[in-house]
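S.K.: turn this into a model:
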Amino acid sequence: MSANQPVDRNAGKRKRQRACDRCRRKKRRCDGGEICDHCVKVNLVCTYVEPATARYLGHIDNPSEFLDESVTAYVESLTVQFETAQTSLKRLEARRADPPLYARAVRNLVTPFTPPHPDDSGFIDLADSFGALSLDGAPPDPGFQGNSSAAMLVKAAVDVKTGGHLESHRRHRMPPAPRPWVMKSWEAYAPTPPHNFAFPDDHLMGSLVSLYFSNVNTFVPMLQRPMFEECLQRGVHMHDTGFGTILLLVCALGSLYLTDTGISKRDREILAWKWYNQIELCGHLLRRQPTLRDIQAYCLAAHFLTCISNPRFAWAIVGFGIRLAQDVGSHRRKAREPTITAYEELEKRAFWTLFFFDVQLSGALGRAAVLDPVDMTLTLPCDCDDEFWQLSPAGPGSQPPGTTPVTAFFISLINLYRIVHFTLRSLYPVQKLDFQSRLLRVLSAVAAELDTALNQWFSNLPPHLIWDPDRPVSLFFDQSAALHCFYYYTRILIHRAFIPELYAITPPNPLALDICTEAARECIQVADVHRRRQPNGNPLPFSQSPIFTAAMMLIIAERIHAAHPESSDTTDDLALIYTSISILRAQQERWPSSEYFITVLEGLISSDDDSLPDIHDLGPATHPDTGTHTTAMCEPAERVAIPIFPAFVGDEEILPGRVRRPLAI
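M.R.: Model prediction:
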């Protein structure tokens, strides 16, 4: 043997039938000796203690002797783990194919309403089930009771006992029992006596009613004109307090649109309050069951206060009205048949009106809305104009082919404000820190879904509601202008939360400011075209918040760009800010509540130091929008207080600090 030949340490020893543990893990060729060559080479301990894999079992004469019970259990455990992992992977792949929950929720906003589930109508039978507990007739209506209520347990007990059928002979055999649902003598108030209402004379009343239906009900068709006028001709208001209240509120709203020669803004306002101050709200609930006319009264009162007074008052009235409507189940579909009665249709329209005002006022005040649409099972109102309704209890008819429904505006408005409601809930929550710390990563995706839903809503607008500034002035011209102002206002709400300079919690989007600024310009331009082409000077319905928000976005954008003069030219935006003030000042003739928005915008413009001139310090220059001349000269001032203007009547201005203004030159 040569001296250079390696020594075989395994010579004469029995070789293993498998590779050593280390070679098997590394998938190397192994000689299978007691100490394999590779382990000798790297000076490692060579072991054969790890169990062999199944592929070696075929080479063993008796595998059952080779694999002990622990190895078998180990293999079975690995098999179960593999199957579990495979099942979980399939579930994850299935979930990845479906859109996230927030995406499905947003997309449902622009899809047709699904019919309510049959189980949702269980509350309709509730009064009948309570009737089985009565000896001499059904007790008073217990109001709406949801599935989690104790009343539903009573209904279930009655259904189980009677099989769902109330048999008269069983009812008579029931033993006498106390009737706790009947009010005690000291709880029940005496019936409210009819109010001694002072109505307008017949000529003025006819004018005010006509103005209401022409300027208000055509946008929010809460009342059905033929039915209303039929009750008016029969003199129902002289003995029915509910209808008398509705009539006074109609007259109050109609007074805002009087155009008689010689009547001033102050006269209109005094006349409107004369009718409104006679009504009594929030005081009847303990005396009697709320009715449809009660709910309609809250709708009209909220509309009146929005135009003439303060959003806080209107917001409170809307909240109380929604609670009353929920008490009688107006938020749930009551009909079992495809057709509904006229009463049910009017009840549905009244509730959607409350929903609209609730969302609008909550957004303007930064408060949570009372009702979430997911808690409602109502379908959209019937798309049929008043003149095609039937006066019988059969309910509304159908719009004749070839005619354009006026109510399409109200339906489009409801669908748009469902998007607004979801925007306020998702991007402007009350508990912002807690909410966004958990969902910060998906907020941008939520905004993208909302933007897509808004685009889909826009693409589904009926042709007669598409904005065309050159179309003839008509009701559809007014409706399309109002809808497009709402549309741009909604786009601002969606993207405003992502402006880096405004909100530090949301993920910033450098394009958010440009999107909001462009939408603000479009909103003001639409309102300006409407104002210039409207011959009677009537304001654009519900446009106060959109116009004010648009003007505020332009002021904010101007101040942000002031730090970067090369980034943008704000000369045109300055003219649009003055245009928005002019629009609101024109609206003030009909809607006194616009004065607040005018005061705030003028104050913010006046507080700027060099980018925007003081609206009162223009000197003899021409106003950028109206073309009028002012004679007030600029007076030097070292310092001026910048107030935070009060949002509510009776509040005081907050003076957070003082800033230096440059001396006039």
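
S.K.: can we go C-alpha only for contacts and neighbour counts from here?
M.R.: OK.

S.K.: SS state for the spatially most central residue of the chain?
M.R.: What sits nearest the mean C-alpha location of the chain, by Cα atoms, centre = their mean, is residue 421, with 1.0 Å. With DSSP: H, G, I helix; E, B strand; the rest coil as the basis, residue 421 sits in helix.

S.K.: in what helix or strand does the nearest residue to it once chain neighbours are set aside lie?
M.R.: Excluding the flanking residues, the one nearest residue 421 by Cα to Cα, 6 or more residues apart in numbering is residue 359, at 6.0 Å. Counting by DSSP states H and E, the element that carries residue 359 is helix 342-365.

S.K.: next, the second sequence, to be compared with the first:
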Amino acid sequence: MRTNYFGSASSFALADHAIAWEKEAYDVQPRYTYPASDLIDTLLVLYFTNVHPTTPILHRPSFERSVAEGLHLADPQFGGLLLSVLALASRYSKDPRVFVDGDASLSAGWSFYNQIWILRKKFEPTIYEVQMYCLLTLYCTGISATHISWLYLGIGIRCLHQRGEHQRKGCGGGPEDELWKRAFWSFIALERMVCAFTGRPMSLQAEEYDLDLPFEVDDEYWDQGFTQPPEKPESQLSYFLADLRLCEIWGDAMRRLYAPKKLKTRMGWDTLGGEQSSVATFDSRMNDFLDSIPPHLRWDPDSPPEDDMFFDQSVILHLTYNFILIAIHRPYIHKATVLAAPSLSICATAARTILRAANMWLSKLQRIPLPNLINPVFVSGIILVMNMLATKCVGLEKNKDISLVGSAMEILKVAESRYHTAGRLLDIVREVRSFYGLFHPPNDHPDSFNAESVPGSSSFESTNESTSTPGLFLPNIHDVFYPQHEQLFQPVADSTLPYDQSSGPRPGMSIEQLLADTERPDATKSIFGDELMSMWMAVPTDVADISGWDAYIESRNGPDVNWFPSFPQTFR
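M.R.: Predicted coordinates:
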């Protein structure tokens, strides 16, 4: 069966039956080197524990069966997919065989990634290749040259377009069709995350694809007619479908609120009325999304899910929701309009929520953060610094926010042992904080991350390898690089500094409600002095723009100051 897709206007559609197109019988195939079978087995467990719950592009039973049967030895495309799985899983492993030279933590998985061939000639893309591009995108979000992740993302999307996987099919419904659906929707979710991080345009808009969502059925029930058993209604795929609904809002928001000036002017989006209408529309959609979250994925910090996988999914969904709230409102916090004060308040509240949830996530699971946690933590830390400058908060409220900024730095420091980008983001938060003298209380040195000095932190004994859970990232890995830590991550306790919840934004609050609570429409003028306004306006409009922060820090310190000594200039 032909799998190429050409639109009705294509000349290929006319010539397809007029010319006999034949592929060459020979094509050079890669020769991959795989690790020992015991390491493969261990890394597969780590992958399906740490990555699969939030990126379910694979079908676990069939994938593990294919590995056991040795398909990677016979099929180079499946071999490339396996290597990409091993590369990602290596970030959660302490085995010295996953490191280059056996001890460089940032090189975890590089020996697997560096073998993979891309862009085969003369052959149609297979499901294995498309899945591989998705996982390579995830892996490259953590290397020094993060822009490569956007390129892999584009290759995968073009392969999906070539096969017509963006269109609803008139027949099918079997396991292979379900794998292609999962692949397409995984790229939808991943593209939103990567483009938000890199600040680059999306290639898939909602009006350009039309296909069914994946079945809300766990992997082990595919052979039962894709039916989730009534006695187990809480599906692992519920998170993925909820995340896709959230990503649809995210994509629309990025397209409209971060559009080029020419498009905004043409569509009338850059007027005050257009901005207020856009923000109100997205706020309403976000509130509707809250009502649609399945009960087992709803986030309650006082009663989080007991199951580790559902806890993982619930936290990441909660983080993504609040990160999108920040994305919706942050373009307006610099502007002297009626949207500035309420938008800053919403962003600050969402940032606090993100950091508290991330704090709980790491303190419970004790493992290296996922890529979709790192950027929200960075942005939240920056938002809180900006909020403290703008509102000139003092006393307990300021100390609480300073502690949360310290928590963001602690999380990024944990992540930087495996992600180049996390170390760079940590440096940015540290320098931005130091510009304005927003340091921790006197007992906490601003550049120290000694867990014993963190109020309320608890000790942690290293887990013996023979009794540890294979899905967890073991604390003694981190000891090699951060010997001052007894625990991979110890939460920053801030419960002694309560906020007054009687004022300010509340969950589900719309921009209209917040505007109504604002005492004066021009309240933004009262939160900036002339000197602070000048400093504030120099801050990058997009707080997630790393290159913008590079330029900002350089302008304040001079071009000869290198705040990122661990990163070569070519990757800045």
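
S.K.: if we can go back for a sec, which residues in the second structure does the helix holding residue 359 of the first structure align to?
M.R.: On the second structure, the counterpart of helix 342-365 of the first structure by TM-score structural alignment is residues 175-198.

S.K.: go through that stretch and flag the buried ones.
M.R.: 177-198 (16 or more other Cα atoms under 10 Å).

S.K.: mean shift between it and the first structure?
M.R.: Once fitted to the first structure, stretch 175-198 of the second structure is off its aligned match by 1.1 Å on average (mean Cα distance after the TM-score superposition for the first structure).

S.K.: contacts for that stretch?
M.R.: Contact with stretch 175-198 of the second structure is made by 55-59, 127, 130-131, 134, 141, 146-147, 149-150, 153, 156-157, 160, 165-166, 201-202, 204, 211-215, 222, 243-244, 247, 250-251, 254, 372, 375, 544-545, as judged by Cα atoms under 8 Å, 6 or more residues apart in numbering.

S.K.: show me how to select, in PyMOL, the buried members of those residues.
M.R.: Command for PyMOL, covering only those of the contacts of stretch 175-198 of the second structure found buried under the criterion 16+ other Cα under 10 Å:
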select buried, resi 55+56+57+58+59+127+130+131+134+141+146+147+149+150+153+156+157+160+165+166+201+202+204+214+215+222+243+244+247+250+251+254+372+375+544
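
S.K.: identify the residue of the second structure aligned to the residue nearest to the centre of the first structure.
M.R.: Checking TM-score structural alignment: residue 421 of the first structure goes with residue 251.

S.K.: kindly report the same for residue 168 of the first structure.
M.R.: Aligned partner of residue 168 of the first structure by TM-score structural alignment: none.

S.K.: residue range for the longest helix anywhere in the first structure in the second structure?
M.R.: What stands out as the longest helix in the first structure, according to DSSP state H, is helix 69-97. Aligned by TM-score structural alignment, helix 69-97 of the first structure falls on no residue of the second structure.

S.K.: again with stretch 223-240 of the first structure
M.R.: Going by TM-score structural alignment: stretch 223-240 of the first structure matches residues 58-75.

S.K.: which parts of the stretch 401-550 of the first structure are helices?
M.R.: According to DSSP state H, counting those that start in this stretch, the stretch 401-550 of the first structure carries its helices in the segments 408-427, 432-439, 443-459, 475-496, 512-533, 544-562.

S.K.: where does the fifth one end up in the second structure?
M.R.: Per the alignment by TM-score structural alignment, helix 512-533 of the first structure matches residues 343-364 in the second structure.
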